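J.: sequence and predicted structure, then a few things I'm wondering about:
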Amino acid sequence: MLVERIMTSPVETLHEDDTIHSAMNLMSRLSFRHIPIVDDNNDLVGIVSDKDLNLALPSIAGEDQDISLDLQLNKIMRQQVTTCHPLDFVEEIAKDFYHYGIGAIPVMRGKKIVGIVTQKDMLNTFLELTGIREPGSIIEIDIQDRMGIIYDLGKIFKDLNIKIASISIYANSEKKGHKIIVLRIEAMNPLIAIEKLEEAGFNVISPGGMH
């Protein structure tokens, strides 16, 4: 899946000379947690999060709170910004979210910001890919990793006239050379499918009911 499919666009930005007060108002009004910061050429120069604002205020708050709220964003913004391109794969930027512990990634075309992807966008994408928003059942199968396994599974469900909504595969940490296949099927009762899978020699380890 490409980033351009899940990004928010157009994206709200603030100028580097705008104030903490401006950022707080924008976040409150639009329920944002991250705001990209641009310069006079509308080029990305930084990003500010609600956490940055919260950390900055106590450190600069003195006798006159109004002065602290008037501090320019270029004084507190993070200038080293992880970015991506609209044609990058969502799976790739997921690594950046995980490794760097960031909450949002601006989407760039050249020097211009064309969108933004947040942790919430990534979660929504995960829910979409797993098909968990749709009614159905989940079946987990332990398999020895081999060629043609998906074909064999597909044939069983084709014969049953049951549609597979999504397939996820991950390593079985308890068995070397084995993987766990998680099937989400468009059937409220998975028992018939489980019976056919077991007849075909598959090890069903976790049948799930209606979700």
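T.: Cool, the structure landed. Values in this document were obtained by computation on a predicted structure and should not be read as measured data.

J.: rest of the way, CA atoms for contacts and neighbours
T.: Fine.

J.: ok, which stretches of the chain are helices?
T.: Under the criterion DSSP state H, helices of the chain are mapped to 3-6, 20-30, 50-60, 65-69, 90-100, 119-130, 149-160, 191-199.

J.: also this one, for the comparison:
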Amino acid sequence: MFVRDYMTRNLITVDKKTGIFEALEIMKKHKIRQLPVVSAEGHLEGLVTEKELLTVSPSPATSLSIYELNYLLAKMTVAEAMVKNPLTVTTDTTLEEAALLMREHKIGSVPVMEGGRIAGIITVTDIFDALVKFFGYGKAGTRLVIESRDRVGLLADVTQVVKEFGILILGIISNAKENGNVEIMLRLNTGDPAPLAAALESRGFKVTYIN
């Protein structure tokens, strides 16, 4: 799964002269939490988040009255709050690479570049949506989990049994366990998995979950 298939393409952007209050209003209106900061030529100059805008304040704040503080805040722009030279990925980056990058740097979004220009943005929410789609949550079908000793040809043997029953496989996920076994989750286009489960059990596969 690649970033290009799940990123947000219709970007809402601002330039670095945009006021922080205006940027917050844009985020509120469009229900987003980050804004790429782009130059008039279309080059990415930074990234500003709702959190950064809400925590920005002029210095020294302690010597200002509330009116002076609000006046200075109204004059501040996103250039004073944005992250310059933010981490980026490309449209060919895999979702797992993007997810790992966000986790390592504790960030919630990454601009997506293509040909030196910004093409979109990928967020933690986008990655969650991709996982939900991949698992087929809320869609018709059956989830069947098998546990077996890991070996060469294991997946081919499992899918061969499914093929014999003429059942369409909608998705497969495998998870290696510390004991040397592997769990295989099959998302199947069937409402009656019992005969298939019995056949798998008869061939030495342990069916641990059916839903």
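T.: Great, that's in hand. From a predicted model like this one, the values you see are computed outputs, not experimental measurements.

J.: related to what we said a few turns ago, compare the helices of the first structure and give me the one nearest K112 of the first structure.
T.: Taking C-alpha to C-alpha as the measure, the helices of the first structure were each checked against K112 of the first structure, and helix 3-6 came out nearest at 14.4 Å.

J.: among the helices of the first structure, which comes closest to I141 of the first structure?
T.: Nearest to I141 of the first structure among the helices of the first structure is helix 191-199 (9.0 Å), distances taken as C-alpha to C-alpha.

J.: read off where that closest one ends up in the second structure.
T.: Mapped onto the second structure with TM-score structural alignment as the criterion, helix 191-199 of the first structure occupies residues 194-202.

J.: residue in the first structure paired with V112 of the second structure?
T.: Taking TM-score structural alignment, the alignment pairs V112 of the second structure with V107 from the first structure.

J.: surely its match meets I116?
T.: Yes: with contact defined as C-alpha atoms under 8 Å, V107 of the first structure reaches I116; the gap is 5.2 Å.

J.: shared neighbours, these two?
T.: Common contacts of V107 of the first structure and I116 (C-alpha atoms under 8 Å, 6 or more residues apart in numbering): M7.

J.: T13 of the second structure matches what in the first structure?
T.: Residue correspondence, TM-score structural alignment: T13 of the second structure in this structure matches T13 in the first structure.

J.: I'd say that match and P36 touch.
T.: Yes: the pair T13 of the first structure and P36 qualifies as a contact (C-alpha under 8 Å) at a distance of 5.1 Å.

J.: higher neighbour count, the two?
T.: For T13 of the first structure versus P36, the count of surrounding residues by other C-alpha atoms under 10 Å is larger for P36: 26 against 18.

J.: how close does that one get to L153 of the first structure?
T.: Spatial separation of P36 of the first structure from L153 of the first structure under the definition C-alpha to C-alpha, to the nearest Å is 46 Å.

J.: also M1 of the first structure?
T.: Summarising the geometry, the distance separating M1 of the first structure from L153 of the first structure, computed by C-alpha to C-alpha, is 24 Å.

J.: now do G177 of the first structure
T.: Separation of G177 of the first structure from L153 of the first structure (C-alpha to C-alpha) stands at 19 Å.

J.: what is the neighbour count of the counterpart of Q79 of the first structure in the second structure?
T.: Mapped onto the second structure by TM-score structural alignment, Q79 of the first structure lines up with K84. Applying other C-alpha under 10 Å, we find 14 other residues in the vicinity of K84 of the second structure.

J.: all set now, cheers.
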